[in-house]
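Colleague: Have a look at this prediction, sequence included:
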Amino acid sequence: MTQNNDKLTPAAFGKVAVLLGGRSSEREVSLMSGQGVLNALRAQGVDAHAFDPAEKDLCALKTEGFARCFIALHGRHGEDGTVQGALELLGIPYTGSGVMASSMAMDKIMTKRIWRFEGLPTPDWRMVASVADTQAAFAALGSPMIVKPAREGSTIGLTKVTSAEQCAQAYALAARYDPEVLCEEFIAGDETTCPVLGTGAAAQALPLIRIVAPDGNYDYQNKYFTDTTQYHCPSGLPPQEEEAIQRMVEKAYRTLGCRGWARADVMIRASDRKPFLLEMNTSPGMTGHSLVPMAARAQGISYEALCLQLLATATLDSAAATS
């Protein structure tokens, strides 16, 4: 599973920028992720420096001699293809997916369209543009229904709707973050997540993590700032079931054209144990509560080794196309 970094000593990486912070609604989490990555890389002798695009123009990456970037940004302008496009123009290799895969994965509606076309299971949905649309979606999808912005992360702007009266408030909250709002069928069952490392045919899923949140509410607070959410890794699922989900996630990852790393969220319907793909995160968290490092540890990869391994995958779309 681990990549061969024998030819890439810490010094060979050159001057490395850890992109953190940014201007998205996930800035606080990104600062925590970035600081963790920064500390891990420095501890292994990498010449790593914090770089916050909210405080410094990206062009400074070139003038200050950075050789590659570790993207620890989350949300808009971090994992939606925009910063990736800027780095392509600057010619500075970066971690994670390229421009197109990043932009598609950030858009939950586009992701679901692609997965549905490829025959991959994802909950039924409606794209809505008004309260009336949301109420119509509720009538079609049933209760409960999830209402969320199409291009946000970390459950920001999300509402679990259980009555038609909630539709107006749920739509208003989601639309505050994005003009495109997604209404999604709620899948009752086990909540899991599955990270993937690698690119193309070499991409492999890490062990699943089964998530048990207080009252089933895995929201922003319970993700990052409480210790009451339970994470089970090993997942405790039947091995055959876990392996089937891992293969499904690998296909979902390749279908979007992801590279380097990502993490898919999957619900397993209790009634028939059918798994459903919710979304693909192409710049996952790297905080003390984050799930990719947890799954990597279960695979025998330390946090420090994971950071170094990901840094070694930094590339450009043009380079990835010819490699």
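Modeller: Yes, it's here. Numbering: from 1, shown residues only.
Colleague: From now on I want contacts and neighbour counts done on CA atoms only, so please keep to that.
Modeller: Fine.
Colleague: Tell me where the stretch 151-300 of the chain has helices.
Modeller: All helices of the stretch 151-300 of the chain, identified by DSSP state H, counting those that start in this stretch, fall at 167-177, 220-224, 239-256, 291-298.
Colleague: Also compute the angle for the helix or strand following the last one relative to helix 291-298, please.
Modeller: Scanning forward in sequence from helix 291-298 by DSSP states H and E, the next helix or strand is helix 303-312. Computed by axes from the mean of the first three to the mean of the last three CA atoms, to 10 degrees, the angle separating helix 303-312 from helix 291-298 equals 110 degrees.
Colleague: Pasting the second one now:
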Amino acid sequence: MNILLIAGGWSSEREVSLNGAKGIHLALMRLGHSVTFFDPQNSLDGLLTAARDHDFAFINLHGSPGEDGMVQALLESVGCPFQGSRAVGSFIALNKSVSKQVFLDNALPTPEWEFLAKRPSKDWRPKFSYPIFIKSNTGGSSLGLSRVANENELQDALDSLFATESELIVEPLIEGVEVTCGVLGNEALPPVLIEPADGSIFFDYEAKYRPGGAREVCPAPLPETITAQVKYFALKAHKVLGLSGYSRADFIYSPDGSLHLLEVNTLPGMTSTSLLPQEAEAVGISFDELIARLIQLGLAEDN
């Protein structure tokens, strides 16, 4: 097939997108496809014309545009099939404050939060005890994220984040370890346990994308009952958000045995250190086979 590989864009996650696109490009060629690279940062206005000239689009964008559903909506408008979720599901999942409302409405455990649509006044204080996390409402890859330990750090964190982000959410610190679980088709993949290396106190951008920045164990060495619960919650979140193809849900597993669903990613990272490809490999699916499977699922969704 003639495949349009869409990557790059103008979000803060541009470099992550481009790095992942390199491996996807090679895999597509190994699978026998011809590939045209398209970067929305350079020529968004040409997307519809390019999509009409291709049999399929493979999207590897992170943040907005890409995970917000805009590109998906444009592709849908000209009947170009693509991998992953449709426009509406993508839009809901990217918006953390909106998706968390869906989680609560469907009995999925998620931390409390406050939504900040604009920078609050200087006398504003969060309703949670310190430490807290303040993060982008629509960002990912742990960019636009700040851990605030006390009131003295609050104003600097707000100034720094609102300089680059238009919306933020505030969450309390949930003690525990990070666990992530991918969904492929209608099945949950083996979860990954994530432990930041080098004394990091949380799984930040450097830990995610620097080789050796974190210890990632797949399958996660969790009790069978917890593994089953993680997979159940990941698949349920995928369904209630109206997603398709694949996704990846991020959790905190607390010492008391409770799980806390943080967010769901509709276009999971596809770099050499990314989590979903590790999960697929754990069940015998190579990277090339994963790409082929995503194309197959995308074509089936289009029919």
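Modeller: Nice, I can see it. Model, not experiment: these values are computed from the prediction.
Colleague: What would you report as the TM-score here?
Modeller: After superposition, the two chains reach a TM-score (TM-score structural alignment, normalised by the length of the second structure) of 0.94; 298 aligned residues with a CA RMSD of 1.7 Å.
Colleague: related to what we said a few turns ago, nearest to residue 156 of the first structure, of the helices of the stretch 151-300 of the first structure?
Modeller: With CA to CA, the closest approach to residue 156 of the first structure among the helices of the stretch 151-300 of the first structure belongs to helix 220-224: 6.8 Å.
Colleague: How far off centre is the closest one?
Modeller: Relative to its parent chain, helix 220-224 of the first structure has a centroid offset of 15 Å by CA atoms, centre = their mean, to the nearest Å.
Colleague: check contacts around residue 83 of the second structure.
Modeller: Counting by CA atoms under 8 Å, 6 or more residues apart in numbering, residue 83 of the second structure touches 57-59, 245, 294-295, 297-299.
Colleague: re earlier: for the helices of the stretch 151-300 of the first structure, give me JSON lines that also has mean neighbour count and distance to residue 29 of the first structure.
Modeller: Formatted as JSON lines, these follow (neighbours: other CA atoms under 10 Å; distance: least, CA to CA, whole Å):
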{"stretch": "helix 167-177", "mean neighbour count": "19", "distance to residue 29 of the first structure": "17"}
{"stretch": "helix 220-224", "mean neighbour count": "17", "distance to residue 29 of the first structure": "8"}
{"stretch": "helix 239-256", "mean neighbour count": "18", "distance to residue 29 of the first structure": "24"}
{"stretch": "helix 291-298", "mean neighbour count": "22", "distance to residue 29 of the first structure": "13"}
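Colleague: Could you point out which of the contacts of residue 83 of the second structure is nearest to residue 189 of the second structure?
Modeller: Nearest member of those to residue 189 of the second structure, counting by CA to CA, is residue 245, at 12.8 Å.
Colleague: So the aligned residue in the first structure for the closest one versus residue 70 of the first structure, what's the distance?
Modeller: Counting by TM-score structural alignment, residue 245 of the second structure lines up with residue 260 in the first structure. According to CA to CA, to the nearest Å, residue 260 of the first structure and residue 70 of the first structure sit 11 Å apart.
Colleague: Identify the contacts common to the two.
Modeller: What both residue 260 of the first structure and residue 70 touch, as defined by CA under 8 Å, 6+ apart, is the set 95, 310, 314.
Colleague: could those residues go into JSON lines alongside distance to residue 204 of the first structure?
Modeller: Below are these laid out as JSON lines (distance: CA to CA, whole Å):
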{"residue": "95", "distance to residue 204 of the first structure": "17"}
{"residue": "310", "distance to residue 204 of the first structure": "14"}
{"residue": "314", "distance to residue 204 of the first structure": "17"}
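Colleague: Sketch out the strands for the stretch 101-250 of the second structure, chain order is fine.
Modeller: 114-116, 132-136, 145-148, 168-172, 177-184, 187-188, 192-196, 214-217, 246-253 (DSSP state E, counting those that start in this stretch).
Colleague: Save these as a markdown table, and put in distance to residue 96 of the second structure and mean neighbour count too.
Modeller: Shown next, in a markdown table, are the strands of the stretch 101-250 of the second structure (distance: least, CA to CA, whole Å; neighbours: other CA atoms under 10 Å):
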| stretch | distance to residue 96 of the second structure | mean neighbour count |
| --- | --- | --- |
| strand 114-116 | 9 | 16 |
| strand 132-136 | 8 | 23 |
| strand 145-148 | 13 | 20 |
| strand 168-172 | 8 | 22 |
| strand 177-184 | 16 | 25 |
| strand 187-188 | 21 | 19 |
| strand 192-196 | 21 | 22 |
| strand 214-217 | 24 | 19 |
| strand 246-253 | 12 | 24 |
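Colleague: Great, nothing more from me.
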